[in-house]
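Q: Sequence and predicted structure, then a few things I'm wondering about:
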Amino acid sequence: MANKDKTNVMRILDQKKIPHKEYSFPEVESTNGVEIAEILGEDPRQVFKTLVTQGKSRAYYVFVIPVARELDLKKAAKAVGEKAIAMIPQKELLPLTGYVHGGCSPIGMKKSFPTVIHESARELPTIYFSAGRIAHQVEVAPTELPKVLRFQYADVCTEVIE
């Protein structure tokens, strides 16, 4: 990938000397996370999405969960010590984080927000998540993330129905 194609996320990972792999693919209309996992040829349990919420206290929180799972709002609220949380409206995402829907990354947001990564990431050698632009992903070892992101692990997803 040429330097001009680097996203802020990639530049931050490079700057902090965090080993990572960068992926880009042709942008397709309304790609969901499971389709991105298929494009990458990876298990959807290893590909994560970034969700931004707001608590009853008006504070914002970031949750990074596997693409095939759904955020359990009650578990998420409990994990961050809120009475309740809700997803922010899509139109608020760009002004708040600097990222568009489908290209939101937990790294490099305009401001740092309390972040929770689903506990399943702890067991994985690497995880994939948005590189901060639609159709761009990075692969990083979860053990490297504390160098660039303050977060906690928690079970914040709905039960898996197989």
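A: Looks like it came in fine.

Q: Please make it C-alpha for all contacts and neighbour counts, starting now.
A: Noted.

Q: SS state for residue 78?
A: Residue 78 carries the three-state label helix when classified by DSSP: H, G, I helix; E, B strand; the rest coil.

Q: try this one side by side with the last:
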Amino acid sequence: MAREKMEKTNAVRILEQKKLPFSLHSYCCGEFTDGTAVADLLGEPREQVFKTLVTVGKSGGYTVFVIPVAEELDRKKAAAAVGEKSLELLPVKELFPLTGYVRGGCTAIGMKKQFPTVLHVSAMEQDTIFVSGGRLGLQIQLKPEDFLAACGGVWKDVTV
């Protein structure tokens, strides 16, 4: 796996430590770019590119949901899937202190603390998926089951 010289993110370090195969893809990005634009920049189908959403439940617990970029999280389904009464998206200002990642660069792999993670079931239909690589302008391509192995996640249907 030849890689260009770049500062490794926590996500990359963890994938290497676990010896999980992956490839890195970069794109020009000075600030937050929404997921559908990232898919277009990469020239990849939107159903193969996933976004990471961090939520806080009524109980105060955090859960990470990884869903296709063009989809919307169904908060009722998502809450039921993780045994919460309700869920709210984490405010952006709280993202970096909690996860160590910025908006647009957040991934479930290598957060400051590992939170329960749910990968949308549609990922099972893909040979590989793209997720944020831990910084703006970086995506990781890997098999969905390797993603789950890296973050200890589960499959669930949590979109509208």
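A: Yep, that arrived. Here the structure is a predicted model, which means the values were calculated and not measured.

Q: Next, the TM-score between them, please.
A: Here the TM-score for the pair of chains, by TM-score structural alignment, normalised by the length of structure 2, is 0.94; 158 aligned residues with a Cα RMSD of 1.2 Å.

Q: Tell me the counterpart of residue 155 of structure 2 in structure 1.
A: Mapped onto structure 1 by TM-score structural alignment, residue 155 of structure 2 lines up with residue 153.

Q: Aligned to residue 57 of structure 2, what sits in structure 1?
A: Match for residue 57 of structure 2 (TM-score structural alignment): residue 55.

Q: so the match of residue 155 of structure 2 sits in a strand?
A: Yes. With three-state DSSP as the criterion, residue 153 of structure 1 is part of a strand.

Q: okay, now the match of residue 57 of structure 2: neighbour count?
A: Neighbours of residue 55 of structure 1 under the rule other Cα atoms under 10 Å: 19.

Q: got it, and residue 108 of structure 2?
A: With other Cα under 10 Å as criterion, residue 108 of structure 2 counts 34.

Q: The residue nearest in space to the middle of structure 1: helix or strand, and which one exactly?
A: Central residue of structure 1 (Cα atoms, centre = their mean): residue 50, 2.9 Å from the mean position. In the assignment (DSSP states H and E), residue 50 of structure 1 maps to strand 48-55.

Q: how big is the offset of that strand relative to structure 2?
A: Superposing on structure 2 and averaging over aligned pairs (mean Cα distance after the TM-score superposition for structure 1), strand 48-55 of structure 1 comes out at 0.3 Å.

Q: And the helix or strand following that strand, what does it pack against?
A: On the C-terminal side of strand 48-55 of structure 1, the closest following helix or strand by DSSP H and E is strand 60-66. On a contact count with 3 or more Cα pairs under 8 Å, 6 or more residues apart in numbering; DSSP states H and E, strand 60-66 of structure 1 meets strand 48-55, strand 115-118.
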